[in-house]
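1. requesting a structural model of the entry that follows:
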Amino acid sequence: MVIGAALAARAAGRGYRQVAAALRRAPDTVRGWLRRFAVRVEAVRAVFTEWCGRLDPDPVLPDPAGTAWADALAAIDAAARAVHDRFGAVGADRVGGGSAVVVVPVWEVAVAVSAGRLLAPGWPSSRV
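-> Down below sits the predicted model:
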């Protein structure tokens, strides 16, 4: 997902102009994504860390990553690992029979946990 790539690039120390150019998006758009995430970075870390515990009775929580941004992204990644560890690969039926193994991508887990509201005003609420 493009927004996820932008957040990861910012956590790695890139500025919004560099990120926008790499993703071929308008700088103002990318700056908006990054600003919205910056306001809630600690809350995002807390929500995804909580989901790790909900999904795994003995979760492997990430070590501090050095910055609030990196910590939040590490928590998102840990929640995605917990989904995979709990449910394994997801089977998807193929057209014509048979099944394919599908691993749920990290940013799809982020979308599911946030109900598609990761950057939306009011998320996360106090009752996530």
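
2. only C-alpha atoms from now on, for both contacts and neighbour counts.
-> Noted.

3. in this protein, mark out all the helices, start to finish.
-> In the chain, the helices defined using DSSP state H lie at 2-11, 16-23, 27-55, 68-87, 106-113.

4. and the longest one, which residues are buried?
-> The neighbour-count check on helix 27-55 (16 or more other Cα atoms under 10 Å) flags 27, 30-31, 33-34, 37-38, 40-41, 43-49, 51-52, 55 as buried.

5. TSV please, covering the helices of the chain and showing distance to Ser99.
-> As requested, the helices of the chain are exported to TSV (distance: least, Cα to Cα, whole Å):
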stretch	distance to Ser99
helix 2-11	28
helix 16-23	33
helix 27-55	25
helix 68-87	16
helix 106-113	20
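
6. one more, for comparison:
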Amino acid sequence: MFENAEIIHSYTRAQAIADEVLHDYTALASEMGFRCSFAIAHHAWVEAVRWDESDTRHGQSETGRAWDVITCAHFAIASAKHAKKAHVDRLEFTVYRIVRDSDDPTPRPITLVIHLGPGDNGEPVFTVMAPADQ
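-> Okay, here's the model as predicted:
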């Protein structure tokens, strides 16, 4: 239907990473065994990863928080494979994180989604999203 349609505008994954709409964690995720590009969408990043490195409360760091998200995503995928849900392109998972700018050290849950879809050139890519990113 759209074979000969003129493309008015496109926004690539590479542009989204450059604009920080997506945050690239491919290198860190590869340590967990992910073999595709791995990014965390902005709202998910703000809620579950972002941390001011000068804030030493609660023993948090941005890298540690990203690692928590990647690990929970990995286990969600492994659980789906075990449950024979291998043909889904998105999975919900929960991460417990300390809420930024709070003096309360109690970890609170946030539900995120990991999506496997096509990248800029049709290659498989993983994207972690919060409800506001979808």
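
7. now the TM-score, please.
-> Overlay of the two chains. TM-score (TM-score structural alignment, normalised by the length of structure 1): 0.29; 71 aligned residues with a Cα RMSD of 5.4 Å.

8. hmm, back to that, among the helices of structure 1, which is nearest Asp93 of structure 1?
-> helix 68-87 (16.7 Å; Cα to Cα).

9. looking at the helices of structure 1, which is nearest to Ala100 of structure 1?
-> Using Cα to Cα as the measure, helix 68-87 is the one of these that comes nearest Ala100 of structure 1, at 15.3 Å.

10. now do the closest one and helix 106-113, the angle between them.
-> With axes from the mean of the first three to the mean of the last three Cα atoms, to 10 degrees defining the directions, helix 68-87 of structure 1 sits at 80 degrees from helix 106-113.

11. now helix 68-87 of structure 1 against helix 2-11, angle please.
-> Orientation check (the same axes, to 10 degrees): helix 68-87 of structure 1 against helix 2-11 gives 130 degrees.

12. max-length strand in structure 2?
-> strand 108-118 (DSSP state E).

13. which SSE is immediately downstream of that strand?
-> Once strand 108-118 of structure 2 ends, the next helix or strand along the chain (criterion: DSSP states H and E) is strand 124-129.

14. buried ones in that following strand, by neighbour count?
-> For strand 124-129 of structure 2, the neighbour count (16+ other Cα under 10 Å) marks 125-129 as buried.

15. just put these in a markdown table and tack on distance to Ala14 of structure 2.
-> As requested, the buried residues of strand 124-129 of structure 2 are arranged in a markdown table below (distance: Cα to Cα, whole Å):
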| residue | distance to Ala14 of structure 2 |
| --- | --- |
| Val125 | 12 |
| Phe126 | 13 |
| Thr127 | 13 |
| Val128 | 16 |
| Met129 | 17 |
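
16. nearest to Asp68 of structure 2 among these?
-> Val128 (12.3 Å).

17. and the closest one, how far from Ile110 of structure 2?
-> The spacing between Val128 of structure 2 and Ile110 of structure 2, counted by Cα to Cα, to the nearest Å, is 12 Å.

18. got it, and Ala66 of structure 2?
-> When Cα to Cα is applied, the distance between Ala66 of structure 2 and Ile110 of structure 2 equals 14 Å.

19. okay, and the common contacts of those two?
-> Residues within reach of Ala66 of structure 2 and of Ile110 at once, by Cα atoms under 8 Å, 6 or more residues apart in numbering, are Ala48.

20. got a list of what the nearest residue to Ala48 of structure 2 once chain neighbours are set aside touches?
-> Closest residue to Ala48 of structure 2 apart from its sequence neighbours, by Cα to Cα, 6 or more residues apart in numbering: Arg97 at 6.3 Å. Each residue near Arg97 of structure 2 by Cα under 8 Å, 6+ apart is listed here: 48, 65, 107-110.
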